[in-house]
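> After the sequence you'll find the predicted model.
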Amino acid sequence: MKKDQNQLTWLMVSLIAFNMVWGLGNVVNNYSQQGISVIVSWILILAIYFIPYALIVGQLGSTFKESGGGVSDWVEKTSTKRLAYFAAWTYWVVHIPYLAQKPQGVLIPLGYSGEW
């Protein structure tokens, strides 16, 4: 086994990041609903959202590499503790409806599979 086979390549890291931020489900669903014209919106999303997001997270992560708290640590170091609390609280509250709808992503396709 080569030594390079145990290392993540740039392509692997970028695909992992893409899947964590956007998800493959969004790609498949949008393509099935809009067809080939969805590629234009993918290019816009790449230019307007993904590239700035990657640059911002990369810059903040490298600037505050000694802290391990993520968004709340970044906000606390660049602003106030109160604003950092609100950032952490908002991040937590947003995940409540997100986590509540995640089982639907499994149950709905299982329901369709029973109609065969």
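Great, that's in hand. Numbering: from 1, shown residues only.

> rest of the way, CA atoms for contacts and neighbours
Will do.

> quick one: G23 from A17, how far?
Distance of G23 to A17, given as CA to CA, to the nearest Å: 9 Å.

> can you check I56 too?
14 Å.

> again, but for V71
17 Å.

> Tell me who's in contact with V38.
By CA atoms under 8 Å, 6 or more residues apart in numbering, the contact set of V38 is N30, Y31.

> Let me see the contact set for the residue most central in space within the chain.
In the chain, the residue lying closest to the centroid (CA atoms, centre = their mean) is V21, at 1.5 Å. With contact set as CA under 8 Å, 6+ apart, V21 has no partners.

> ditto for the one 3 residues further on
For L24, no residue counts as a contact, taking CA under 8 Å, 6+ apart as the criterion.

> ranges for the helices of the chain?
Taking DSSP state H as the test, the helices found in the chain are 10-21, 24-34, 38-45, 51-63, 71-78, 81-101, 104-113.

> hey, which of those helices is tucked in deepest?
helix 71-78 (a mean of 16; mean count of other CA atoms under 10 Å).

> what angle do that one and helix 81-101 make?
Interaxial angle, helix 71-78 versus helix 81-101 (axes from the mean of the first three to the mean of the last three CA atoms, to 10 degrees): 160 degrees.

> Use this one as the comparison:
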Amino acid sequence: MDSFDTTHKRKLISWPVLALMDFVTVIGFDDIIYNFKNQGLATISEWVIMLALYVVPYEMMVGQLGSTFSDTTGGLTSWIRHTSGDKMGYFMAWAGWVCALPYLVDVANSTVVSFGWLFAGNNSYEDKMNNWTFALLTAVVFIIFIFFQHRFANSLQILSVIGGGAMFIITV
């Protein structure tokens, strides 16, 4: 007998969808292309080993913690706070912020570079800019992303669909 009562419906993610989510978020399509280009067919065995030793255990841990603390909305920070205390939860939030900051700046940098390719058709646009201009454009893109996130309630889902769909189409 199922332990859920009739007011709560069980939400399940199918294995193919879960595998694609893992693949795109943890590994990514671009990592496979780079490694395959640099290492050849040997990279396939490395991805199988990484899948068995990292991706599957990672997904099982996240699934267990997510189902155990389903009422919390802070993700990993809330899970660490509930299992290890407030100080470790605070440290996890700080570490997550510190680790995410270079990624966010890299996304803004990549957007500036992508617009350069869009306008010039090659990488000459970014070569003509000095560092100050590039940094200023990166800051403008960063502020636009913050404004977009603040202004639209479901902007993260919209940007995820656009970015994930573009990544999939370009990879294919």
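Done, it's in. All of these numbers come straight from a predicted model, not from anything done at the bench.

> The residue nearest to the centre of structure 1 -> structure 2?
Alignment note (TM-score structural alignment): V21 of structure 1 maps to V26 of structure 2.

> show me what contacts the equivalent of A100 of structure 1 over in structure 2?
Alignment note (TM-score structural alignment): A100 of structure 1 maps to V105 of structure 2. Counting by CA under 8 Å, 6+ apart, V105 of structure 2 makes contact with T138, F142.

> what's the answer for F36 of structure 2, then?
A42, T43, I44.

> change it to 10 Å
F36 of structure 2 makes contact with D30, A42, T43, I44 under the criterion CA atoms under 10 Å, 6 or more residues apart in numbering.

> burial of the closest residue to the first one other than its chain neighbours, as a residue count?
Excluding its sequence neighbours, the residue lying closest to D30 of structure 2 (CA to CA, 6 or more residues apart in numbering) is T171, at 7.5 Å. Residues lying near T171 of structure 2 (other CA atoms under 10 Å) number 11.

> In structure 1, what range does stretch 136-143 of structure 2 match?
On structure 1, no counterpart of stretch 136-143 of structure 2 exists by TM-score structural alignment.

> quick revisit: now for the contacts of F36 of structure 2: which two are most distant?
Distance extremes for those: the farthest pair is D30 and A42 at 16.7 Å, using CA to CA.

> Now check L83 of structure 1 against structure 2: what is it aligned to?
Aligned by TM-score structural alignment, L83 of structure 1 pairs with M88 of structure 2.

> pretty sure its match is in contact with G96, am I right?
No - using CA atoms under 10 Å, M88 of structure 2 is not in contact with G96, being 11.9 Å away.

> what touches both of the two?
With CA under 10 Å, 6+ apart, M88 of structure 2 and G96 have common neighbours T77.

> For Y49 of structure 1, what is the corresponding residue in structure 2?
Counting by TM-score structural alignment, the partner of Y49 of structure 1 is Y54.

> no wait, G70 of structure 1
So, by TM-score structural alignment, G70 of structure 1 is matched to G75.

> so what's S32 of structure 1 up against?
N26, V38.

> what lines up against it once you look at structure 2?
By TM-score structural alignment, S32 of structure 1 lines up with K37 in structure 2.

> separation between its match and D31 of structure 2?
Per CA to CA, K37 of structure 2 is found 10 Å from D31 of structure 2.

> same thing with Y54 of structure 2?
According to CA to CA, Y54 of structure 2 stands 15 Å off from D31 of structure 2.

> Same check on A135 of structure 2?
Applying CA to CA, the value for A135 of structure 2 to D31 of structure 2 is 26 Å.

> now swap in L156 of structure 2 and tell me
23 Å.

> swap in G165 of structure 2?
16 Å.

> ok, now V62 of structure 2?
22 Å.

> same thing with I170 of structure 2?
As judged by CA to CA, I170 of structure 2 and D31 of structure 2 stand 13 Å apart.

> OK, contacts around W10 of structure 1?
Contacts for W10 of structure 1 (CA under 10 Å, 6+ apart) come out as I16.

> what do we get in structure 2 for it?
In structure 2, W10 of structure 1 lands on W15 (TM-score structural alignment).
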